[in-house]
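Engineer: sharing a sequence plus its predicted fold:
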Amino acid sequence: MTASKSPTPLLFLASFGLLALGTIIWWSRDTGSSFSLAPSLAKLPAAMRQAAPVAPVQANWISPLRRSCDVLDQKQRQHLHMLLADLRQSPGRVKVDPSNYGERFRQDAFGNPVDPTPQLVVLHETVYGIASAINTFVTKHPRDDDQVSYHALIGGDGAVIKLLDPSKRAFGAGNSAFNGQWVVTNPNVGGSINNFGLHVSLETPLDGEDNDSEHSGYSAAQYDALAVVLAEWMARFQIRPENITTHKYVDLGGERSDPRSFNWQALQERLQNLGLLC
């Protein structure tokens, strides 16, 4: 007599899978829960992600810039538009060392999706001369604590030095947040606004190369240049005026005070003449 063949392992596994599926469907029907295999499997990775730490409580930023459609000075308006055209046609950038910047992340350190589009502009000052700042950015820094960069510098004479393309993540602010928002890209060092921020720094006047709370302030040429840099970024990324802030505000350590002696009214007039506050 010929011996009967035993079921193949594949047939056994298929039978077991059908039994398990029937049991789950029966359980969900019996408990009144809905069951859908594909959506449940699709949601599983998200369910397994770790929630990102919440930024420390901070007072909401109240922008000194006011909404207005009035053009205050037609001559200045024409001058600023000429500067803007020159900025868009200006040559390449200073080559920042790769240790001082990074790519923008699309996920935080815990696998949660984040928007890398620039949404915020942070104003800084150099404290020392612009040549010193550039030297820092082009120098390789193996230590994380020494790595720093901005997207643009503005000299005392109004010259704009382009550093990083806005698509890159500058290391302009360490432990930082804006209106309670940050992105944690390294769980060992807390969160930062760098992933969605743009950084521009004004050269500090000579009498400000110290730790005093104020100095003589920035030149009219610097405010002109700052206005056109902001105009370029605001148009490119649809950044709102109320999302122009200071290093002092975003810094969670309370150690930064820049840009000191900043004249918000000077910026208000220029952005208003460019029609960016309407």
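Structural biologist: Received the coordinates, thanks.

Engineer: make it CA atoms for all contacts and neighbour counts henceforth
Structural biologist: Noted.

Engineer: pull the residues that contact stretch 91-110.
Structural biologist: The contact list for stretch 91-110 (CA atoms under 8 Å, 6 or more residues apart in numbering) reads 49-52, 113-116, 137-142, 147-149, 161-164, 167-171, 183-187, 195-196.

Engineer: start to end distance for that stretch?
Structural biologist: With CA to CA, to the nearest Å as the measure, stretch 91-110 spans 39 Å from end to end.

Engineer: what about versus this one:
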Amino acid sequence: MKARFHPLLPAAVGAAALVFAGLGWLLSGLRWPAPQLSSDRLLEMLQANPTPSRPATPAPRPPEAPAWQSPMAALCPAVDGDLVERMAGLRLNQRSIRTDPTNYGERFERDAFGNRLDPTPRVVVLHETVYGIESAIATFLTPHPRDEDQVSYHSLVGLDGQVVQVLDPSRRAFGAGNSAFQGKWAITNPKVGGSINNFALHLSLETPLDGEHDGPRHSGYSAAQYDALALVLADWMRAYDIPWENVTTHRHVDLGGERADPRSFDWSALKTRLIALGLAPAC
């Protein structure tokens, strides 16, 4: 059967075309403001919405640096039954804070060159606050839009043994800038070079009052801090199968040679507690 032709059809089609053309012209004139994103945030978004894959480029390796040898390896402290019993009975006194999102990120599964990364924590870095614990907390709660101002740890340990969880261990803390551990780093932000943050856990000890300076030493940390430190490490070591040899310092991993923390740290005090918890060998 022959199709019927309506005389008004060409006019209707022409009108619709004019409407769509006008809408296209109007929308093309609009300018939507683009959000300001740090390079790490932008890479996180790109990983969440990947573009078609391209061949990965080999990432630069970190510069040569001395290998880490834990000071605990040379220590053979005596551990009595009382310490074992006391450590077994201790429980963490812990609270959490809501760290501002500018001060941390998610762990990356690919680096800036497209290479796969293992984001599983496998090293613990010890720090100190230099100032009081409340000053550190205030810093983490404050928004820092600029990359160079952003900082965080996973946990803080106060002089009284109180633990403040700054971040869940699954998140990436901004605890070390240009850094490497045992010849490993991950380059997720090419502007700052490589860092261990993607596979590290960071813990900072509150500095005693006589250490609020840039000198090489202070009076040291309290027994309550070493107790709490050992308990936090025990949780992390068991959860992620981190060996005691991979508990290191900010001083060691820093490639700029500018960090000295944690100053006046007593490795024997830590090892006795790890032995008591069954997480380090007696000798």
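Structural biologist: Looks like it came in fine. Please read these numbers as outputs of a predicted model, since none were measured by experiment.

Engineer: need the TM-score between these chains.
Structural biologist: Laid over one another, the chains give 0.79 as their TM-score (TM-score structural alignment, normalised by the length of structure 1), with 229 aligned residues with a CA RMSD of 1.7 Å.

Engineer: filter the contacts of stretch 91-110 of structure 1 to the buried ones?
Structural biologist: For the contacts of stretch 91-110 of structure 1, a neighbour count by 16 or more other CA atoms under 10 Å gives the buried set as 52, 116, 137-138, 141, 147-149, 161-164, 167-171, 183-185, 195-196.

Engineer: mind listing which of these are in helices?
Structural biologist: Here DSSP state H is the test, and these give 137-138 as lying in helices.

Engineer: how about the strands in the stretch 1-150 of structure 1?
Structural biologist: Using DSSP state E, counting those that start in this stretch, the strands of the stretch 1-150 of structure 1 run over 101-103, 120-125.

Engineer: G208 of structure 1: which of these is closest?
Structural biologist: Among the strands of the stretch 1-150 of structure 1, strand 120-125 comes nearest to G208 of structure 1, with 9.8 Å by CA to CA.

Engineer: what span of structure 2 lines up against that closest one?
Structural biologist: Counting by TM-score structural alignment, strand 120-125 of structure 1 pairs with residues 123-128 of structure 2.

Engineer: what does the matching stretch rub up against?
Structural biologist: Residues contacting stretch 123-128 of structure 2 (CA under 8 Å, 6+ apart): 199-207, 242, 246-250, 261-263.

Engineer: highest mean neighbour count out of the strands of the stretch 1-150 of structure 1?
Structural biologist: strand 120-125 (a mean of 24; mean count of other CA atoms under 10 Å).

Engineer: tell me the counterpart of Y223 of structure 1 in structure 2.
Structural biologist: Matched by TM-score structural alignment, Y223 of structure 1 corresponds to Y226 in structure 2.

Engineer: typed the wrong thing, it's T31 of structure 1
Structural biologist: With TM-score structural alignment as the criterion, T31 of structure 1 matches nothing.

Engineer: burial count for T31 of structure 1?
Structural biologist: When neighbours are defined as other CA atoms under 10 Å, T31 of structure 1 has 8 of them.

Engineer: what of D82 of structure 2?
Structural biologist: Look at D82 of structure 2: counted by other CA under 10 Å, it has 10 neighbours.

Engineer: name the single longest helix found in structure 2.
Structural biologist: Scanning structure 2 for the longest helix, with DSSP H as the assignment, gives helix 9-28.

Engineer: show me which positions of the helix ranked longest in structure 1 end up buried.
Structural biologist: Ranked by residue count under DSSP H, the longest helix found in structure 1 is helix 9-31. Neighbour-count burial for helix 9-31 of structure 1, counted by 16+ other CA under 10 Å, picks out no residue.

Engineer: helices or strands next to that helix in the packing?
Structural biologist: Judged by 3 or more CA pairs under 8 Å, 6 or more residues apart in numbering; DSSP states H and E, helix 9-31 of structure 1 is in contact with no other helix or strand.
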